[in-house]
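Enquirer: With the sequence up front, the predicted model follows.
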Amino acid sequence: MTAVLTEFSKTSQAKGALKLKQTLTFSFAGAVLIHVVVWTLLPMLLQTNASLDMIEGLAWGREWQLGYEKDPPLFPWLIELITTWSDKKLWVSYLAGQLCIATVFFSVWQLGRRIATEAEALVGALLLEGVYYFNLPTPEFNDIVLQMPFAALFGWVLHKAITENRLTIWIVSGLVASLGLWSRYSMGAYILPLALLMIAHPVARRRLASPGPWLLLLTSTLLFIPHLYWMAESGFVSIEYVGRRAPEITKITDFLSSLFSFISAQLLALLPMLLIAIMLWRWRSSRNWLQLRWGNFDQAYITALAFGPIAISLCLSIVARRPMRVMWGAPLWCFIGLFIVMAIRPFLTIEKLRYFGRAWSIAMLLPIAFFVLDQLYAPQITGNEKRTHFPGTILAETVTDRWHGTFDSPLKYVAGDTWYAGNVSFYSTERPSTMFSHGGRRFSPWIDPEDIKRAGAMLIWDATQEGDAIPAELATQFTNAIPQPPVILDGEVSVHHLGLAFVPPETIESP
């Protein structure tokens, strides 16, 4: 009888554990689905124009290069593919950005299920909802958002590769690492600390005697070689861009001030999550609440994932004396929530998980409210029109009609400011190739000088800032440009005064 009762008790416990697991899985899926749907719908309803990074990526992506002035090519390729497939509908870009964030949540959750309990994995993943970088900026799909899922996937699959030592998983890890680098060079901030962990930790170091880690290295290197070749051929223009965006600061006080500003901004971005973490800390199960031990591989691994990327980035910044920009911190915090849960080990009862659910709801609703108010009322209050409310379609139609009113040939090229030339390139029915005026042909190698002479080009610039005359950087390259009457566009709260000039086609006479 005792044996029967014992067996019945075990069966009941197993069923209860299975039901709890299913409930937690359903909760995770529901939370992520809500995030994806809300942050896809909001920009669809409140924004009418593509953002700056999307416009720039689309101007690059149509040229199908192995690299671009600022970035590796994966983001421009992807946004070109999805917008072409959707017939220039922006919803697909908004959805793509949220699928990237959902992949981060999923990867962190999967790693959490490997190294913690089901409840801790759920909380560790959903804590990211309280990090600024995973909500408000994400409607602007760009290279930063695209790198995030590869960073999170790499953290998950590498742990799987180290613990299971299967060659296929090592190869997948190399593939993910390479795709992350094709998205953004800052993927190296994840690769380097985990490589150091492989050398330093005895559990991971044993794998160096097997072929797995070397297959990872071989796979990622071989797949990245085409872009490395492009970097050398281009004169390392994408590396130069980083230097221009973060010029060296020689005065130590100025550098320390910029470093303090960056760290303060990161703490502010993490603040909602840290407030929820304080609530979790009150639920710790023992007085020995900070449970971090180097000998425990899982805890060493999650510590390296959570703080390795930001540590590496700060070290490079200090050594080079180049300040980090605030948004460069966005992809570096994918595993901070799981680290906190692993460090605190809160006592997560069903009732306390409900409390966490309410806190998660607040952490989600506050950015949503701010986004809605910002989109609806900020332009009227500040007098500054948002780029996502710019009349890009009207601009493209207006200047394209002007071109065809003068020439019988297609509009094949547009040159000028990134924003205005990029809007013409994307929204014009003819999708002209773009040469951004700040870099000339060096940053636009797809421009054939002989073809641009034959086909002609349109020049466009911000006349409010640069005056009605053709800017020097354009005038020196297109000496035969003919100024046109300016284009005046009414925005929601701004009047856009744009300069325009035509470079006439050599083979076609004006009507």
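Expert: On my side now, so go ahead.
Enquirer: switch to C-alpha atoms for all contacts and neighbour counts from now on
Expert: OK.
Enquirer: which stretches of the stretch 251-400 of the chain form helices?
Expert: Ranges of helices within the stretch 251-400 of the chain are 252-281, 297-320, 336-344, 350-382, 392-406, based on DSSP state H, counting those that start in this stretch.
Enquirer: Could you tell me the angle between the second one and helix 336-344?
Expert: When you say that, I think you mean helix 297-320. Helix 297-320 and helix 336-344 meet at an angle of 130 degrees, taking axes from the mean of the first three to the mean of the last three Cα atoms, to 10 degrees as the criterion.
Enquirer: Also the fourth one?
Expert: Angle, helix 350-382 to helix 336-344, by the same axes, to 10 degrees: 140 degrees.
Enquirer: what about L45, distance to I34?
Expert: 16 Å (Cα to Cα, to the nearest Å).
Enquirer: likewise F407?
Expert: The value you get for F407 to I34, if Cα to Cα is used, is 51 Å.
Enquirer: Can I take it that V487 is in a strand?
Expert: Yes. Judged by DSSP: H, G, I helix; E, B strand; the rest coil, V487 forms part of a strand.
Enquirer: My understanding was that it contacts L498; is that so?
Expert: Yes. With contacts counted by Cα atoms under 8 Å, V487 reaches L498, the gap being 5.1 Å.
Enquirer: Those two: which is more packed in?
Expert: Higher neighbour count among V487 and L498: L498, with 21 against 17, using other Cα atoms under 10 Å.
Enquirer: Against that first model, consider the following:
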Amino acid sequence: MCIRDSYPIFNFKGFKYNPDLLQLVTLPLVVLAYLNAFEKRSWQSGLWLGLAGALALMTKYWVLTMIGAIGLAALIHPERMRFLLSPAPWVAIVTLAVAMIPHIVWLADAHFVPLTYAGDTYSIEDAGQVRQLVFGYVLHNAALLALPVALAAFAMALVPPWFSLLMRAPLRIVTRAWARGANVGVNASQALNIWIIQIIVAAGPPLGALAFSIYIKTDWGISLFFLVPLALVAIPALRVQSAVLFNIVAIWLVLSVATLVASPWIAAREMAVNSDNTATYGARSELARELTQAWHSRFVSRWAIVAGTMESIQPMVFYSPDHPAAFTPNEAWGSGLTTLDDVKKYGFVGVFDPTDGRLPAFEKWVSEIAPNAERMVMTTRRFTHGKAGPSMTWNVYIAPPAK
């Protein structure tokens, strides 16, 4: 866990919260539930595996990558028949299906928009662009993994008597951790599961992107490499001494404290260097707070719907305590969370970037749906330790609920 927590996403690169990070909570539970089911092969363990899979699927459909890898691991493993002839996998499948029924019903009601949206949005024709994206994906995730792996190697090298070895036989610092013969500290059967799963989720997405011309994002790999430390520790020839645990915890603690101490300086410096970077440092949470207060002061009710482009309104959905449903007029793909009838019934707040070329079409839509909507311009800016962030201006439209 400490090796994994030294992953940059968890400290100095952890600047955003999204479903890719949330998978780092649910996917380890899925893998743990699978390992437990593979070992116990009982219907109870299958029940927990199915529930863990359903929980993970509700974060992002990308979780199917890990679930598919687990399924392939179960079919590839030499002990597969003992597992497949037990109730565990079948109870897991049934439990997952039953737990997902409400979501599947919603998907059907929404005409499976999330799936068709993904198919249309992330399918590209330019083979050169696909290769470039795959190369960037591999390079980005390899660079992120390099730090925890290097720190783990450093922790193993610091096992006493490392100083005397450094003086007399430096190579022994590395070679002493490796030995032939059986390793009683490694469960070979479960280690094989870990290796199969990690290899599949590491190689599968980039190969799939190349084969099917998919636009692959670097963030999609965030949740797929948490098993690397465990896969390395499970190498039978590697002898991990108990002193390594202390070293890893100490390294993780030093890095975490150093990052926390330096975070005010890092934030101020980043804000100063990126004073015009509205994409990353724009004051969207502040806008969500202001709009929530504006709605409450006018109508003394919950803010139910926010309208605009997904880029503009997603932060409003997340940061507002009312968590209004998103409505995206004039876009090919809606959120599936609300309808035009709801917009007219409950009212809405429209939020739009005045520099966006789609503004005239949105204003036309507002004029048709809510001609009496209140229109205003709001400006937001965030200050971090005295450093001013970029100023952002928004066109805001407040349409009251139906009487």
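Expert: Nice, I can see it. Only a predicted model underlies this, so the values are computations on that prediction, with no experimental measurement involved.
Enquirer: about what we covered before: output the helices of the stretch 251-400 of structure 1 in CSV, with distance to W170 of structure 1 appended to each entry.
Expert: Output for the helices of the stretch 251-400 of structure 1, formatted as CSV (distance: least, Cα to Cα, whole Å):
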stretch, distance to W170 of structure 1
helix 252-281, 32
helix 297-320, 17
helix 336-344, 23
helix 350-382, 35
helix 392-406, 46
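Enquirer: Quick check: which of those helices has the most neighbours on average?
Expert: Highest mean neighbour count of the helices of the stretch 251-400 of structure 1: helix 336-344, a mean of 24 (counted as mean count of other Cα atoms under 10 Å).
Enquirer: Is H496 of structure 1 within a helix or a strand, and which one?
Expert: Taking DSSP states H and E as the definition, H496 of structure 1 sits inside strand 495-503.
Enquirer: so how far is V399 of structure 1 from Y420 of structure 1?
Expert: From Y420 of structure 1 to V399 of structure 1 the distance is 11 Å (Cα to Cα).
Enquirer: quick revisit: pick out whichever of F407 and I34 of structure 1 has more residues nearby.
Expert: Between F407 of structure 1 and I34, counted using other Cα under 10 Å, the more crowded position is F407 (18 against 12).
Enquirer: residues contacting the aligned partner of S173 of structure 1 in structure 2?
Expert: Aligned counterpart of S173 of structure 1 in structure 2: L49 (TM-score structural alignment). L49 of structure 2 makes contact with V30, A33, Y34, A37, A92, according to Cα atoms under 8 Å, 6 or more residues apart in numbering.
Enquirer: The helix or strand containing L49 of structure 2 against structure 1, how far on average?
Expert: L49 of structure 2 belongs to helix 43-57 when assigned by DSSP H and E. Mean deviation of helix 43-57 of structure 2 relative to structure 1 after superposition (mean Cα distance after the TM-score superposition for structure 1): 1.3 Å.
Enquirer: Quick check: what element follows that helix along the chain?
Expert: Beyond helix 43-57 of structure 2 on the C-terminal side, the first helix or strand identified by DSSP H and E is helix 64-76.
Enquirer: Buried residues in that next one, which are they?
Expert: For helix 64-76 of structure 2, a neighbour-count test (16 or more other Cα atoms under 10 Å) marks T65, M66, I67, A69, I70, A73, A74 as buried.
Enquirer: now stretch 329-336 of structure 2
Expert: P329, W333, G334, S335, G336.
Enquirer: Give the residue farthest from the middle of structure 2.
Expert: Within structure 2, the residue lying farthest from the chain centre (Cα atoms, centre = their mean) is R168, at 46.5 Å.
Enquirer: For A188 of structure 2, see how far away the nearest residue to N183 of structure 2 once chain neighbours are set aside is.
Expert: Excluding its sequence neighbours, the residue lying closest to N183 of structure 2 (Cα to Cα, 6 or more residues apart in numbering) is P236, at 5.5 Å. Distance, P236 of structure 2 to A188 of structure 2, by Cα to Cα: 8 Å.
Enquirer: follow-up on the earlier one: what is the equivalent residue in structure 1 for the residue farthest from the centre of structure 2?
Expert: Counting by TM-score structural alignment, R168 of structure 2 has no partner.
Enquirer: Ok, F112 of structure 2 next?
Expert: So, by TM-score structural alignment, F112 of structure 2 is matched to F236.
Enquirer: ok, how many other residues are close to F83 of structure 2?
Expert: 20.
Enquirer: ok, back up a step: the contacts of L49 of structure 2 into JSON lines, with extra columns for secondary structure, distance to R180 of structure 2 and neighbour count?
Expert: Shown next, in JSON lines, are the contacts of L49 of structure 2 (DSSP: H, G, I helix; E, B strand; the rest coil; distance: Cα to Cα, whole Å; neighbours: other Cα atoms under 10 Å):
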{"residue": "V30", "secondary structure": "helix", "distance to R180 of structure 2": "32", "neighbour count": "24"}
{"residue": "A33", "secondary structure": "helix", "distance to R180 of structure 2": "31", "neighbour count": "22"}
{"residue": "Y34", "secondary structure": "helix", "distance to R180 of structure 2": "29", "neighbour count": "28"}
{"residue": "A37", "secondary structure": "helix", "distance to R180 of structure 2": "30", "neighbour count": "24"}
{"residue": "A92", "secondary structure": "helix", "distance to R180 of structure 2": "38", "neighbour count": "26"}
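Enquirer: Which one of those residues is nearest to L57 of structure 2?
Expert: When the contacts of L49 of structure 2 are compared for distance to L57 of structure 2 (Cα to Cα), V30 wins out at 10.1 Å.
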